[in-house]
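Undergrad: Dropping the sequence and predicted coords here.
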Amino acid sequence: MGDLEIRAAVADDVPAIVAMLADDPLGAQRESPDDLTPYLTALERLSADPNQRLVVAVREGRVVGTLQLTIIPGLSRRGATRSIIEGVRIHADERGSGLGTQLIEWAIDESRNLGCQLVQLTSDNTRTDAHRFYERLGFTASHTGFKLPL
């Protein structure tokens, strides 16, 4: 499979990231790979924020995975810092290869190194395979999430 590098995303990675975000039934409805402008603007904001880590997994020069890790200092839980994992995507050619596990383990290690006491994530109710994957990695479905589109 070749060596894997996990590194910060750069503008040249955006087309591959957006293609992975759009490559499933939910993403196909909400992503627009034909116009990368909003994604490049978002990358600039993310890159300027020290509490954000947008990373790509690269194998043999090709972007094959991505995730966003957000660090949130807080007052609850005795002033605990937590992290949130978002936007986990693996290229279709790499699914089942263990890459998803490597990316999540990277995020957990990074969270621990940054002083987080808790790692959390959400997953759409329809993503039952993803739910089994996260449970296998030690995550528990402990909360009900709510969203309000603005």
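TA: Right, received. Where do you want to start?

Undergrad: only C-alpha atoms for contact and neighbour calcs from this point on.
TA: Fine.

Undergrad: Which of the helices or strands spans the residue nearest the centre of the chain?
TA: Centroid-nearest residue in the chain, with Cα atoms, centre = their mean: Leu67, separated by 2.2 Å. Leu67 belongs to strand 62-73 when assigned by DSSP states H and E.

Undergrad: Moving C-terminal from that strand, which element do we reach first?
TA: For strand 62-73, the succeeding helix or strand toward the C-terminus, using DSSP H and E, is helix 76-79.

Undergrad: ranges for the helices of this protein?
TA: Ranges of helices in the chain, per DSSP state H, are 14-22, 25-30, 37-48, 76-79, 99-113, 128-136.

Undergrad: here comes the other one, which I'd like you to weigh against the first:
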Amino acid sequence: MNTASTLNFRIATKEDLKEIIKMMADDPLGSQREVVSEIISEKYMSAFEKIQADPNQELTVAEMNGVLVATFQLTFIQYLNFQGGVRAQIEAVRTNSNYRSRGIGTKVFEYAINRAKAKGCHLIQLTTDKARPDALRFYEKLGFKAAHEGMKLKL
């Protein structure tokens, strides 16, 4: 049964932070970066407040029957290229591990792509860690193309 059709998308609230952090930590890479605890750290709270205050950021959650089942962050980037175009960057896409393989990820991307179009974006982009081959295949299935070589410098 595909339950993803009953998803409700909304902007995240502070009350959602603990569940969002749990979703981010619930994979081999995230478990090395994120800290799940009963008390949400000041670092997470500060980041959440900055995201919430920025009109070019949307930290979104998807609910199903009152349960947070997915999250992602969209950033809208204004730039001069493409005649003053706007692009969307999607990051921190996570589905609750108890709800994977139900079509939720596809619904998340359909929603995110429609949000980007509504904001006038001509492009939506993402990065994925090379250690996540399943994610790469999923993004390619959605129509994303590896058109550029991404590079990062840890600071």
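TA: Received it, and whenever you're ready, just let me know what you need. What you see is a predicted model, and the numbers here were worked out from it, not measured in a lab.

Undergrad: Determine which residue in the second structure is aligned with the residue nearest to the centre of the first structure, please.
TA: The alignment partner of Leu67 of the first structure in the second structure, by TM-score structural alignment, is Phe72.

Undergrad: likewise Gly145 of the first structure?
TA: Correspondence of Gly145 of the first structure to the second structure, assessed by TM-score structural alignment: Gly150.

Undergrad: Quick check: chain neighbours aside, which residue is closest to that match?
TA: Thr127 (7.6 Å; Cα to Cα, 6 or more residues apart in numbering).

Undergrad: Please work out which of the helices of the first structure is packed deepest.
TA: With neighbours defined by mean count of other Cα atoms under 10 Å, none of those is more surrounded on average than helix 14-22, at a mean of 20.

Undergrad: Can you check which part of the second structure that helix sits on?
TA: Per TM-score structural alignment, the counterpart of helix 14-22 of the first structure in the second structure is residues 17-25.

Undergrad: mean shift of that stretch relative to the first structure?
TA: Compared with the first structure after the fit, stretch 17-25 of the second structure shows a mean deviation of 0.4 Å (mean Cα distance after the TM-score superposition for the first structure).

Undergrad: Give me the contact list for that stretch.
TA: Stretch 17-25 of the second structure is contacted from outside by 30-36, 38, 40, 68, 70-71, 92, 94-97, using Cα atoms under 8 Å, 6 or more residues apart in numbering.

Undergrad: Give me the distance between it and the centre of its chain.
TA: Its chain's C-alpha centre and that of stretch 17-25 of the second structure lie 12 Å apart, by Cα atoms, centre = their mean, to the nearest Å.

Undergrad: aligned partner of Leu4 of the first structure in the second structure?
TA: So, by TM-score structural alignment, Leu4 of the first structure is matched to Leu7.

Undergrad: can you pull the contacts of its match?
TA: Ala62, Glu63, Met64, Ile104.

Undergrad: can you rerun that using 10 Å?
TA: With contact set as Cα atoms under 10 Å, 6 or more residues apart in numbering, Leu7 of the second structure has these partners: 61-70, 104, 107-108.

Undergrad: Now it: closest residue in space, sequence neighbours ignored.
TA: Met64 (5.0 Å).

Undergrad: and if you look at Val64 of the first structure?
TA: Here the residue nearest Val64 of the first structure, using Cα to Cα, 6+ apart, is His91, at 5.0 Å.

Undergrad: distance of the aligned partner of the one you found in the second structure from Phe48 of the second structure?
TA: With TM-score structural alignment defining the correspondence, His91 of the first structure maps onto Asn96 in the second structure. Asn96 of the second structure sits 20 Å away from Phe48 of the second structure, going by Cα to Cα, to the nearest Å.
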